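J.: Sequence first, predicted model second:
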Amino acid sequence: MNKFTASLNSILLLIIATTLISCSHSKAGKDEMSDHYTMSDFASVKKFDTHVHANKQATAFIEQAQADNFELLTINVDYPDFPPIDEQQAIALSLTQAYPKTLYFAATFSMLNWDNPSWASAVQKRLDKALANGAKAVKVWKNIGMSFRDSEQQLVMIDDAGLDPIFNHLSQLHVPVIGHQGEPHNCWLPIEQMSVNNDKQYFAAHPQYHMYLHPEMPSYEAQMLARNNMLDKHPKMRFIGAHLASLEWSVDAMSEFLQRYPDATIDLAARMGQVQAQSVNDLNKVRAFFITYQDRILYATDLTHSSEAADQEFKNSVHQKWLEDWRYLNTDSEFTVPEVDGIVTGLKLPKEVIDKIYYHNARRVFSIN
C-alpha cells in the first residue's frame, strides 16, 4: 500500500466515523425531542392528582406525592364513612399549611338543618371561612339526589331551589364547584350488562345500592337531568364533573356534555377502568376524545388515605396506581387490568396533551399560581 492509498483510506475512515457520530447524535436528538413521554419520564414530569382524600393526619401521602412529582387536591366530602366534615377540614388545613406547595383542599357542606330557614346563610358563612383559609373549590356529593331527604321524606335533588343561594354565592365568587351526581351508569343496569368487573362484583355484593333493583328511586336519566338543570340555572358556575361527570360509560355522552357546557371540566377519578373498557372496543375513538378535549380533562384517582391504612403499604399502592395510569395514557403498551376483560392498549397521548391533563389544567381550573 503506497502513501497515497493509505492517506485516502484514512480520510474515508474519518468520513465514515464522522457520519456515524452525526447519525448517532441526530437519533439522540430526535429521541430527546420525542412527542411522547415514556415510563422513564414519570418521575421528572410535573403532575397533579385533582381528586384525593387525605383523611389521616400523616405525611405518607405527601411523601409519595413529592417522590413522584405530584401535587394533590384533597376533597372534603359529606360521606358517612369518612370522618366528620369538621375533622376532614382540620386535617386538610393542617397538611396544606405544612406543605403549601404539595397539597391543596376543597371544602364541602352538610345538609343537616336543611329545613331551617337559616340553613343557606349558615352554609355560606361556613364556606366563606373555608375559602378564607385557602379552599380552592367546594364539593357537592351524591347524597344530594340519592339519599338525603327533607322533613317530608322527599329526596332533595341537586336542582332544588333551596340550593340556589349557595350556587349563586359560589358563582359570584368564581369558586369552582366539584359535583358528584348519581352513580356510574352501570348502577342502573343488570349485572351481566355492566361494563367493568369491579362494578359487577360490587353491586352483586351490595344489592341495596344497585339502583336497577330499586325502580322507586330516581333513574340515571333523572339524576343527569337534575345536574344539567342546575347548570342551566347557574351558567356562570365553574363546574367540575367528578368521575367523568357520571358519563364514564360513553365518550360520546361526555363530548355532548362538554359541548353543552363550554366552561365545565371533568375529572378521571375512579373511572379509568370504564375508559379502558371503551378503548378495548375503539382505541382511536377514545384517544381522539382525549386529544379533542385536552383542555377540559383533569387527571384524578380518588385515592383515599384513612386511619386504617398502614403508611408504607398505602404509599406503595399509590405509587402503583399512578404508574399504571401513566402507562395507559402515555404508552402504547399492551396489558391487562382487573376491571376489564381482554387486552388493554395504551393511548400514547402526545406530550402537550399529557402536560395539560396532568398539570396545567388543574393549575388553571383551581386558580393556583
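T.: Noted; the coordinates are in hand. Numbering: from 1, shown residues only.

J.: From here on, just use CA atoms for contacts and neighbour counts.
T.: Will do.

J.: quick one: secondary structure of the nearest residue to residue 255 once chain neighbours are set aside?
T.: Closest residue in space to residue 255, ignoring its immediate chain neighbours: residue 289 at 7.6 Å, by Cα to Cα, 6 or more residues apart in numbering. Using DSSP: H, G, I helix; E, B strand; the rest coil, the secondary structure recorded for residue 289 is helix.

J.: Wait, residue 289 touches residue 256, no?
T.: No - Residue 289 lies out of contact with residue 256 (Cα atoms under 8 Å); the separation is 11.3 Å.

J.: Check the separation of the first and last residues in stretch 38-57.
T.: 34 Å (Cα to Cα, to the nearest Å).

J.: Now it: buried residues?
T.: Residues of stretch 38-57 classed as buried under the neighbour-count rule (16 or more other Cα atoms under 10 Å) are 42, 47-57.

J.: Redo those residues as TSV? Include distance to residue 65 and secondary structure.
T.: Below are the buried residues of stretch 38-57 laid out as TSV (distance: Cα to Cα, whole Å; DSSP: H, G, I helix; E, B strand; the rest coil):
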residue	distance to residue 65	secondary structure
42	12	helix
47	9	strand
48	9	strand
49	9	strand
50	12	strand
51	13	strand
52	11	strand
53	13	strand
54	12	strand
55	15	coil
56	15	coil
57	15	coil
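
J.: Which two among those are spaced furthest apart?
T.: Largest separation among the buried residues of stretch 38-57 by Cα to Cα: 42 and 57, giving 27.3 Å.

J.: Would you quantify the distance from the residue positioned nearest the centre of the chain to residue 52?
T.: By Cα atoms, centre = their mean, the chain has its centre lying nearest to residue 300, at 2.3 Å. Per Cα to Cα, residue 300 is found 7 Å from residue 52.

J.: next one: residue 38
T.: 25 Å.

J.: let's bring in a second model and compare:
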Amino acid sequence: MRDNRRSFLKRGGVAGITVAGVTILPACRSESGETSTPDERWQTDPKWQEVKYGAWRGPGVPIGAGPMDGVLLKDYAPRSSVVTDETFVPKASYPVVDVHVHHYPARAQGKSAEVTLAEWVKTQDEVGIQTSVVLTGATGSDFDRLLKMYLEPYPDRFQLYCGLEVTDIGKPDYPDRVVVELERCYRNGARGVGEITDKGYGLTRDSDLPPGERLHHDDPRLGGVWNMCAELNLPVNIHIADHLSAWEPPDVFQERTPVFQQFNQAGEDALSYEGLLAILPRLLEKHPKTTFIACHLANQGNDLARLGRLLHQYPNLNLDISARDYEIGRTPRAAATFLTKYADRVLFGTDMGMEKTMYQSWWRLLETADEYMVGRVWWPYYGLELSGTVLESLYVRNAKRILNWENV
C-alpha cells in the first residue's frame, strides 16, 4: 500500500515534506496555474477510488462541493438511519472471568481508589463478572500494595498478576534478578505475569536504547524467568506489536480514526509489525512448557487464518479478545467460526475500564445477532450469536483450565 501511495504522489507531481515516514502534502498547482488541494487529485486516482469504493469504483452520483467539505475527520460521527433490532443484554448468560483488566481505580477522579473499587465490584455483580484478573505489571512494593488493596477486601473477586523486573537489564546479574523477584511476587500472591508489552522498543519501552540492546520477549536474558513461570504454573499475558494500522502512515489511507493516532509509529526506529510478530513463534518454540496468553488476539485479529495456524502449531499459545471488539465485530461470521473452532483456546477479556454499558455492549456483541451496532473505531459491528457451549468456554471454562484455578 505504501508503494502505491508513493507512486501516486509521483504520478501526480506532488512535492511533499516527509516527517517520520509520513508525506505531508501542500497545495498543488495545475498546468493551468490554478491551485488545487491534494484531495482533488485523489478523487480521480484509480488506487484511491479502489480503496474508498471497492469494486463499485465510485459513489454512483456526481461529486460536488458543499458544507461537509469543512467537516474534520476527527469530528465525523455519522448518525445512522438504519432501523434494526437492538437487544439489551443486562447480564452475561454465564458467569464470566475477565482475564484482562488493569488498576483502573487509580484513575478515579474526586474519590478514593478504595471507594471506586467497591463501586466496580458492584458493577461486576450486576453484569455477571465473577472474577477479574488484574494485570498490574508491577513488582516490588508497588505490587505488594496492590495485593493488599484488592485481596484483603475481595479475596474471591480478583486475581493479580505481577510484572517483570526490568531495571539495569544490561548488567550481568539481570537474568538472576528477574527470576528472584518473580519468585518473591509468587510467594506473596501473584498468580500470573502480565501484561508484558513490546510495541517495538522492547519491554522497557526505552527508545534511547540501541536496537541491539533492547529487551524483547524472546531475549535469552528472559529464558530463566519463562522457565520459572512454567515451574510455578504461572500463565504469562503478553502483548506483542499492536494493531497493524499503527505502522501505516496517518494519511488518507489510514484505517483507524484520529483517536488512535497517538499509537502510530510509522517510520520510527522500532521493530516493524512483521518483525514483532516473528518474536511470538520463537518464544513459543523455546518455552513449550510455559503457558502464554497473547492478548488482543495476538494483534492478528485482522487475519484469523494466520492466527489459526499459530494456534494449531503451538499448543502452549492461548488468546484473549480484550479490546478487539472491532476486529470480531466487523467480521462476525469469520470470527464466530474462529471462536467456535478454537473454543478451548480463547479467553474473555475487556481492557476497557469499569463502565456497566461497556460490559453490556460485549454481551450484545457476543450473544445476539443484532446488526449495524455502533462501534468504537468507526466500523459498525454485527453480533456473533455464539452458541451456549462456546460462550461458556469463552467466559469461564477456559479460565478455570488455562489459568490453573481450582475454584473460580
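T.: That came through, no problem. Computed from a prediction, not measured in an experiment: that's the story for all the values here.

J.: related to what we said a few turns ago, near the counterpart of the residue nearest to residue 255 of structure 1 in structure 2, how many other residues are there?
T.: For residue 289 of structure 1, the aligned residue in structure 2 is residue 338 (criterion: TM-score structural alignment). For residue 338 of structure 2, the count of nearby residues is 17 (other Cα atoms under 10 Å).

J.: Equivalent analysis for the one 10 residues further on, please.
T.: Each residue near residue 348 of structure 2 was counted by other Cα under 10 Å, and the total is 22.

J.: Please pull up the equivalent of it in structure 1.
T.: Residue 348 of structure 2 maps onto residue 299 in structure 1, by TM-score structural alignment.

J.: Pretty sure that match sits against residue 355.
T.: No - taking contacts as Cα under 8 Å, residue 299 of structure 1 lies outside contact range of residue 355: 10.2 Å.

J.: secondary structure class for residue 106 of structure 1?
T.: strand.

J.: where's it relative to residue 134 of structure 1, distance?
T.: Plainly put, residue 106 of structure 1 is 9 Å away from residue 134 of structure 1 if you go by Cα to Cα.

J.: which one of these two has more residues nearby?
T.: residue 106 (26 against 17).

J.: OK, contacts around that one?
T.: 73-76, 135-139 (Cα atoms under 8 Å, 6 or more residues apart in numbering).

J.: Which of those residues sits closest to residue 364 of structure 1?
T.: Taking the contacts of residue 106 of structure 1 together and measuring to residue 364 of structure 1 by Cα to Cα, the closest member is residue 136, at 11.2 Å.

J.: Show me what the closest one lines up with in structure 2.
T.: Checking with TM-score structural alignment, residue 136 of structure 1 has residue 191 as its match.

J.: cool, and residue 177 of structure 1?
T.: Residue 177 of structure 1 maps onto residue 236 of structure 2 when the alignment is built from TM-score structural alignment.

J.: wait, doesn't that match sit right on residue 292?
T.: Yes - with contact defined as Cα under 8 Å, residue 236 of structure 2 counts as touching residue 292 (4.9 Å).

J.: Give me the secondary structure label for residue 14 of structure 1.
T.: With three-state DSSP as the basis, residue 14 of structure 1 sits in helix.

J.: and the gap between it and residue 26 of structure 1?
T.: 18 Å.

J.: now the strands for the stretch 101-250 of structure 1?
T.: All strands of the stretch 101-250 of structure 1, identified by DSSP state E, counting those that start in this stretch, fall at 103-108, 137-140, 177-179, 239-241.

J.: distance from the longest one to structure 2 after superposition?
T.: Meaning strand 103-108 of structure 1. Superposing on structure 2 and averaging over aligned pairs (mean Cα distance after the TM-score superposition for structure 1), strand 103-108 of structure 1 comes out at 0.8 Å.

J.: Just want the angle from that strand to strand 47-54.
T.: For strand 103-108 of structure 1 against strand 47-54, the angle by axes from the mean of the first three to the mean of the last three Cα atoms, to 10 degrees is 50 degrees.

J.: What residues in structure 2 pair up with strand 103-108 of structure 1?
T.: Here strand 103-108 of structure 1 aligns to structure 2 at residues 158-163, judged by TM-score structural alignment.

J.: can I assume residue 264 of structure 2 is in contact with residue 254?
T.: No - checked against Cα under 8 Å, the pair residue 264 of structure 2 and residue 254 is beyond contact range at 10.1 Å.

J.: Who has more neighbours out of those two?
T.: residue 264 (18 against 14).

J.: OK, contacts around the alignment partner in structure 1 of the more buried one?
T.: Alignment note: residue 264 of structure 2 maps to residue 210 in structure 1; criterion TM-score structural alignment. When contacts are counted by Cα under 8 Å, 6+ apart, residue 210 of structure 1 touches 187-188, 203-204.

J.: do that again at 10 Å, thanks
T.: Each residue near residue 210 of structure 1 by Cα atoms under 10 Å, 6 or more residues apart in numbering is listed here: 183, 186-191, 199-200, 202-204.

J.: Can you tell me which of these is closest to residue 18 of structure 1?
T.: Looking across the contacts of residue 210 of structure 1 and measuring by Cα to Cα, the closest to residue 18 of structure 1 is residue 199, at 59.8 Å.

J.: The closest residue to the closest one other than its chain neighbours - how many residues pack around it?
T.: Among residues not flanking residue 199 of structure 1 along the chain, residue 186 sits closest, at 7.0 Å (Cα to Cα, 6+ apart). Residue 186 of structure 1 has 23 neighbouring residues, counting by other Cα under 10 Å.

J.: Rebuild the strands of the stretch 101-250 of structure 1 as TSV, extending it with distance to residue 325 of structure 1.
T.: Below are the strands of the stretch 101-250 of structure 1 laid out as TSV (distance: least, Cα to Cα, whole Å):
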stretch	distance to residue 325 of structure 1
strand 103-108	20
strand 137-140	24
strand 177-179	22
strand 239-241	20
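
J.: Of all these, which one is nearest residue 127 of structure 1?
T.: Proximity to residue 127 of structure 1 (Cα to Cα) singles out strand 103-108 among the strands of the stretch 101-250 of structure 1, at 7.1 Å.

J.: what distance separates that closest one from the middle of the whole chain?
T.: Relative to its chain's centre, strand 103-108 of structure 1 lies at 14 Å (Cα atoms, centre = their mean, to the nearest Å).

J.: and the gap between residue 10 of structure 2 and residue 4 of structure 2?
T.: With distances taken as Cα to Cα, residue 10 of structure 2 is found 10 Å from residue 4 of structure 2.
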